[in-house]
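> Test case, fold it:
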Amino acid sequence: MKTTPAVGTPLSRIEGKQKVTGTARYAADYNVPGLLHGYVVNSPITKGRIVQVDTIPALAVEGVVEVLTHKNRPGLAWFDLQYTDMDAPPGTVFKPLHNADILYNGQPVALVVATSFETARYAATLIRFVWEEEPFDTCLQNHPEKARPAKKGFATALRPPPPKPTGNFEAAFANAAFTVDADYRHSTEHHNPIELFATTTIYEGNGKLTIYDKTQGTINNQLFVANVFGLHYKNVQVLAPFVGGAFGSGLRPQYQLFLCVMAALHLKRNVRVVLDRKQMFSLGHRPQSLQNLRFGADATGKLTAMSHLAVSETSQFEDYTEQVVAWSHKLYPAPNTLFDFKVVPLHLNTPIDMRAPGGCTGMHAIECAMDELAYRIGIDPLQLRLLNYSETDPSTGKPFTSKALKTCYLRAATQFDWFKRDGRPGVTTRGNKLVGYGMATGIWDAYQFPARVEAIITAEGKLVVHNATTDIGTGTLTVMTQIAADAMGLPVAAVTFEYGDSKKPFSMFQGGSAITASTGSAIMVTAEVLKKKLLKKAQSIPNSPLKNAGMEEVIFTNGTIRLRQTPRQAVSFKQIIAANNGKPIKTTRMGMPHAIKLRKYTKATHSACFVEVEVDKDLKTITVTRAITAVAAGKIINPKTARSQISGSMVWGISKALHEETILDEHLGKYINTNLGEYHIPVHADINTLEVIFAEEEDTLINELGSKGVGEIGLVAMPAAIANAVFHATGKRVNKLPIHFDELL
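Model (predicted):
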């Protein structure tokens, strides 16, 4: 009689068949009548000006409709005022085709619009530019003297300034029994989701647009387009029902959206703009960073001093920041601390968030410093972390809403056989391979954003839920369907979750591992109101067995409302809607973070990662042969999709530690490996045994679900665990990521 609970069930993705059979349509897959195709021309110089541009040869090509440059672009856009989006950092946002100035290599300088993509691409090669080049700076380590504090502004709430110092760090460090003073360097990484960035704009007339876009935030891009082009919000609809990966690259509107909409409005035609793989390297990226960590401990191994200083790149026109330096004091108590984060403006595009922004950068340095400190003291690296374990947030003194990190440590260590290893570096071998074992801690914020949900019970007694969120491949559609099913006491098959549309109720962009907590909690809030409406209507039915029942006296199960004490007495959702003259019963409510209640607490997810590597004795090639990650993230809504999120993050951790790097030629001011042939990412042969453990963690405070996000927590500990394992295998510390084999020769 009762509905089988959906939450906690490892349900396969609802849209999975569409994706694997090719019937899922992405931003560039929509057949639109009379479609024109745009091709972007990018600047080959890094800094300077366009002196002359000749578009006549391109316009002479049959099928070319228009060539837009700064010379002839329409005045429709809001060029003369500051405009922004919900994820914009402080500064002056980049405006494509605004003027003749070149701010970074790869900057879009023209858009060719033609009747076919191939024609537009060919015509783009015929445009003749005359450039005036100027000196530029693109290499972070060459300009540390230019580091300055980042400006504060919109969207910095998620990127707070460095924590204030405590105690007297310099004196404590000088007097510490054991110390580590180490520098760390991270190279540039670029997002490479499988789906290329694309926009299809359908010109509806009368200032109305329907836009299919690769984005993580339909409403964010709706606001952007409406503001920039002076359109009414209700006349701009942004759709993203399927997104082929994003990982932060789709949080901000990318320039192909701007150019596509500009062309559609200018020509009053339907237009599509798709960036090729090389052009995707002209978008934002994970920034270069330099870090210095100084940790000190007393004779017992207790931390007495922690300093974390970081310098990162930003553009000349915006101040992009990340939370890099705050993590150590959220994990480990030390009475004397010093933290600072600065940026160096370079002649590059503004960096953007990439999975676990700041977290995987900072935690790599922190956890490698902890590992080095453990070897200095002569203590097991895990034991050092347990010795400095804190049940409360050391940086604030506040308790965590929940923290099962110790469970993560012990379960993963036991499954990994950590305590059976020989702790001496460079002595464990397997044939011609040096074998190393490393571990690291992970922490990530448990974000929740406001979200609005509409829930409808239809004439068939089924539930339809509306929200504007996207699903970037994380399983959002499936998880939201499960949450809604349980909230209303329905089987999953009776629930439809409609999303990826800016016309639907409000959602922030999908990022920060926040959407399950945000939209999921909003579903819970809305469902409670909807259930009360249904019960009230059920009570008005003649001879209703529920006439005098309160909410605490009934249960919602299998599409019915039943008396808790006498469950045979029931009214079905279908009967209720019939009594409502066949009209659906619906409600819309906003889910909000429990800001006031949670002021007294710190919210975080935690993880522990254990890694085995093999290093070839002769070639020094590194292979991650085994890795285990244990995660504490509250209630796990769908173990199958959550496990996929963690294992995918672990793969990215391997990539960051050993493979992934965009090479910057400082003399040309450009990236030189802008393709998937030379931008190295792991292939199947690089990935071996990956195991995921979910620690039991009940959190009754964090939100209505008791759930925390899992998109990023699986990544933050992996790079450090791998670097520590490489040290254990070889006895050599490599503090630059990615680790190349030649650094071990």
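> contacts and neighbour counts: CA atoms only from here.
Noted.
> would you list every one of the helices in the stretch 251-400 of the chain?
In the stretch 251-400 of the chain, the segments counted as helices under DSSP state H, counting those that start in this stretch are 255-267, 327-331, 359-377, 381-387.
> Now tabulate those in TSV and tack on mean neighbour count.
Compiled in TSV, the helices of the stretch 251-400 of the chain are given as follows (neighbours: other C-alpha atoms under 10 Å):
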stretch	mean neighbour count
helix 255-267	23
helix 327-331	21
helix 359-377	25
helix 381-387	19
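> burial of L745, as a residue count?
Look at L745: counted by other C-alpha atoms under 10 Å, it has 10 neighbours.
> Ignore what I typed, I meant H98.
Neighbours of H98 (other C-alpha under 10 Å): 16.
> Name the SS class of it, please.
Judged by DSSP: H, G, I helix; E, B strand; the rest coil, the three-state class of H98 is coil.
> thought it was touching H70?
Yes - using C-alpha atoms under 8 Å, H98 is in contact with H70, at 5.7 Å.
> ok, back up a step: mind checking which of the helices of the stretch 251-400 of the chain is nearest P394?
helix 327-331 (5.7 Å; C-alpha to C-alpha).
> list the helices and strands the closest one packs on?
helix 359-377 (3 or more C-alpha pairs under 8 Å, 6 or more residues apart in numbering; DSSP states H and E).
> For the helix it packs on, which helices and strands make contact with it?
strand 178-186, strand 289-297, helix 327-331, helix 381-387, strand 433-445, helix 713-716, helix 718-730.
> Need those in TSV (columns: distance to E62).
Formatted as TSV, those follow (distance: least, C-alpha to C-alpha, whole Å):
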stretch	distance to E62
strand 178-186	48
strand 289-297	48
helix 327-331	58
helix 381-387	68
strand 433-445	54
helix 713-716	50
helix 718-730	52
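> just these: most buried one?
helix 713-716 (a mean of 33; mean count of other C-alpha atoms under 10 Å).
> which non-adjacent residue is nearest Q279?
G106 (7.3 Å; C-alpha to C-alpha, 6 or more residues apart in numbering).
> my guess is that neighbour meets M280, correct?
No - at 9.5 Å, G106 does not count as touching M280 under the criterion of C-alpha under 8 Å.
> ok, and for stretch 298-316, which residues are buried?
298, 301-316 (16 or more other C-alpha atoms under 10 Å).
> typo on my end, it should be stretch 158-165
So for stretch 158-165, counting by 16+ other C-alpha under 10 Å, buried means 159, 161-163.
> To compare against the first, here's the next sequence to fold:
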Amino acid sequence: MKFDTPAGANPIDRERVVGRPLDRVEGPLKVSGTAPYAYERHDVAPDAAYGWVVGSTIAKGRIQSIDTRVAEAAPGVIAVIHAANAGQLGQSGSHAVRLLGGPEIEHYDQAVALVVAERFEQARHAAALLKIDYVVEDGRYDLEDAIPHARQAPRGFGGPGLTRAGDFEAGFAAAAVQLDERYTTPDQSHQMMEPHASTARWDGDALKLWTSNQMIADAVDDMAVTLGIAKDKVRIISPYIGGGFGSKLWVRADAVLAAIAARHIGRPVKVALARPQIANNTTHRPATVQRIRLGADPDGRIVAIGHESWSGNQPGGGTESAGIQTRLLYRGENRLVAHYLTELNLPEGNAMRAPGEAAGMLALEVAMDELAEKVGLDPVELRIRNDVQYDPEKGPERPFSSRPFIECLRIGAKRFGWSERLRTPASRREGQWLIGMGMAAAFRGNLVTSSHARVGIERDGRVWVETDMTDIGTGSYTIIAQTAAEMLGVDIADVDVRLGDSAFPKSAGSGGQWGANSATAGVYAACLSLRREIAQKAGFNEAEVDFADGHVVSGNRRIALGEAAGPDGISLTDGLDFGSLSKRYAQATFGAHFCEVGVDIHTGEIRIRRQAGAFAAGRILNPKSARSQVIGSMTMGAGAALMEELVVDPRFGYFVTRDLVDYHVPVHADIPDQDVFFLPELDDKSSPMKAKGVGELGICGAGAAIANAVYNATGIRLRDYPLTLDKLIDRLPPP
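Model (predicted):
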């Protein structure tokens, strides 16, 4: 099915099942601990051996020699796999680095060997017995120092590395009010609950890989290229994933080494990355240096907006597109958005929840707060005055598919009690606490991608759905079941959903906030085709048929769904491919963040007292799981604002804060109260579901609202994240 015209009325609009805050269908399995994750598949590999990944202890150079004799002689050791005995490996275009290094080393903790033993403890012990000599080479590890070597990025997550409209330089120079400031964000780590883990088994020349991966079809491609085998010889299975946030969009060293080792020893192998290995061995969000220039008239209307961002990566890696939202969020006829990329020999930088906007909004929305102060406007009013209903780079010929941004601002402000904010910074105090309020816009592009599914009806009327879509804790099982139940007129309890297997039709996968909208649209298309097939089989006019209460209904005739399916049941495969609507209409999700903080006047400690947000993301398919997504991403925004930082040791080129002892993330005590409100919205140009993605919207702008609240509380403007107390303590007003 091709989606190239706006969606009209369709069965989803009934919202009998879709749009309801239903519990997760897989919830009982997860809370009882019986949902099998990749490393726990003992049923499929009872004779599995265990692998321990050995990482490089240098960041750049080469292996001079590797002595495996002592390790190989250790108790229980079966094999030691390294570049010299792993066989010829291909290099997938999904990775900027090789997943098994040697003899050249590209980054610290790059996998250089896998020790395989009968027991996990034996593999870990023997790994410490490997003797590896390196030749160290000089590398670049500091973004600030590498900026002079930066070049314009060719492309990033947000499209071209450079976009212009009007004459930015002239417009900015002529502006009555000017803001020109610099902001920095650090390297950040995904820190999902489940580590990267895999269980590999070969059946003859065919590989079965149980792994934690967000994009199943891409994982098949990666493994086939890396191992040099045909794609039809690779089966990826990943029904349950304990979080990913982008780190599992592609296979990593655990998957590749498990497959190589299993082939080498002729039996299944399990490999999991230890928590300290994840920061340096997988991917991370790259640090940025951002310069924002805003030129406005005396009334606060922007006439020139410029956003330049610098980030670093491995050779061949991409940029963190921190200016992507600046291309679309505010008015201004003179525009410049530029991204610059420099080579760093740190671990690979890649997608982390809301790549681009999450880092870019930390800067842009603080700059907007500063502009509001310069022109004497309330920050909410400033954003309302600079709303634009079309793509400001392309003009009115490319309008937004929907854009209730102003409604989000106004409703969010009212729910939060924004009118109680004191405009003069550092003017509200409660005991030892300076109290402040801040706000910021929320923005994330609406991405869509083709998705397919197989849908069937059994003779007893039960419905089943198969698609390689993944559930990374986001509720995919439930919203897919809701979609099929709505389309075929059954209860959600009568739908079985099977996900995360490359034997199933290719879906959108989970990433970029596109998963829910795209995957349910694919199921919608398959169900629509099945409805036609059932109608014809039952002798009904498909234009007059309805599906309700487990029956096919047309006029006075009612046939049970199972009876219409026939004694052998019925199934078919179909899906949805998106046409040109995303080119003809700018598509995005919007919102407004609000935050109240307290800052201890003695210590500089920052405490979030409450967070709130109003969001517009099309039809909300399941308000309960959507709220969970948004409060989770708001919490990630709080972490980015206040504590998260992969600290680089520039002497050795590695991340020092590599586990949850040193890499701090928010805990319950850090987030006492969160209010989430979804505006009622249908976007008929987004998909037949009239939905949009919502999972990443909540992180975009949340941290900036906190930063603005800190300024309102203290009168101290911080532009370098995270906002740790050492940056405040010597600048606080007298107690």
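> hmm, back to that, who touches the residue nearest to Q279 of the first structure in this structure?
By C-alpha atoms under 8 Å, 6 or more residues apart in numbering, the contact list for G106 of the first structure reads 42-46, 279, 282.
> how many neighbours does V465 of the second structure have?
Each residue near V465 of the second structure was counted by other C-alpha under 10 Å, and the total is 25.
> average distance between the helix or strand that contains it and the first structure?
In this assignment (DSSP states H and E), V465 of the second structure forms part of strand 463-466. By mean C-alpha distance after the TM-score superposition for the first structure, the fitted strand 463-466 of the second structure averages 0.9 Å away from its aligned residues in the first structure.
> what residues does the helix or strand that comes right after that strand touch?
Next along the chain after strand 463-466 of the second structure, taking DSSP H and E as the criterion, comes helix 476-488. Residues from elsewhere that reach helix 476-488 of the second structure (C-alpha under 8 Å, 6+ apart): 11-12, 14-18, 22-26, 463, 465, 469-471, 491-492, 494-499, 516, 519-520, 523-524, 527-528, 531, 547-548, 550, 621-622.
> Mind giving me the packing neighbours of the longest helix along the second structure?
For the second structure, the helix with the greatest residue count under DSSP state H is helix 515-538. Applying 3+ C-alpha pairs under 8 Å, 6+ apart, one finds that helix 515-538 of the second structure contacts strand 451-457, helix 476-488, helix 561-565, strand 570-578.
> is it possible to export those to TSV including mean neighbour count?
Shown next, in TSV, are those (neighbours: other C-alpha under 10 Å):
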stretch	mean neighbour count
strand 451-457	26
helix 476-488	27
helix 561-565	23
strand 570-578	20
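> Kindly state which of those is positioned closest to R429 of the second structure.
Across these, R429 of the second structure has its closest neighbour in helix 476-488 (45.0 Å, C-alpha to C-alpha).
> Now the closest one on the first structure. Mean distance?
Aligned to the first structure and superposed, helix 476-488 of the second structure gives a mean residue distance of 0.6 Å (mean C-alpha distance after the TM-score superposition for the first structure).
> what's the following helix or strand after that helix?
Next along from helix 476-488 of the second structure, by DSSP H and E: strand 495-498.
> Show me what that next one is in contact with.
With C-alpha under 8 Å, 6+ apart as the criterion, strand 495-498 of the second structure contacts 239, 462-467, 477, 480-481, 484-485.
> Superposed on the first structure, what's the mean shift for it?
Averaged over the aligned pairs, strand 495-498 of the second structure sits 1.0 Å from the first structure after superposition, using mean C-alpha distance after the TM-score superposition for the first structure.
> For that strand, grab the matching residue range in the first structure.
Aligned using TM-score structural alignment, strand 495-498 of the second structure spans residues 495-498 in the first structure.
> what's the counterpart of A279 of the second structure in the first structure?
So, by TM-score structural alignment, A279 of the second structure is matched to F281.
> err, D369 of the second structure, not the other one
Match for D369 of the second structure (TM-score structural alignment): D371.
> which residues sit in contact with its match?
381, 724.
> what's the distance between the spatially closest residue to T516 of the first structure that is not a sequence neighbour and K603 of the first structure?
Nearest residue to T516 of the first structure in three dimensions, chain neighbours excluded: G709, at 6.6 Å (C-alpha to C-alpha, 6+ apart). Shown here: G709 of the first structure relative to K603 of the first structure, a distance of 11 Å by C-alpha to C-alpha, to the nearest Å.
> Next: L140 of the first structure.
33 Å.
> With D298 of the first structure instead?
Per C-alpha to C-alpha, D298 of the first structure is found 29 Å from K603 of the first structure.
> and what of M306 of the first structure?
22 Å.
> same question, L664 of the first structure
Per C-alpha to C-alpha, L664 of the first structure is found 37 Å from K603 of the first structure.
> quick one, which of the two is more surrounded?
Neighbours per residue (other C-alpha under 10 Å) separate L664 of the first structure from K603, with K603 holding more: 22 against 16.
> Can I get the helices of the stretch 251-400 of the first structure in JSON lines including distance to E660 of the first structure?
Putting the helices of the stretch 251-400 of the first structure into JSON lines (distance: least, C-alpha to C-alpha, whole Å) gives the following:
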{"stretch": "helix 255-267", "distance to E660 of the first structure": "24"}
{"stretch": "helix 327-331", "distance to E660 of the first structure": "23"}
{"stretch": "helix 359-377", "distance to E660 of the first structure": "13"}
{"stretch": "helix 381-387", "distance to E660 of the first structure": "27"}
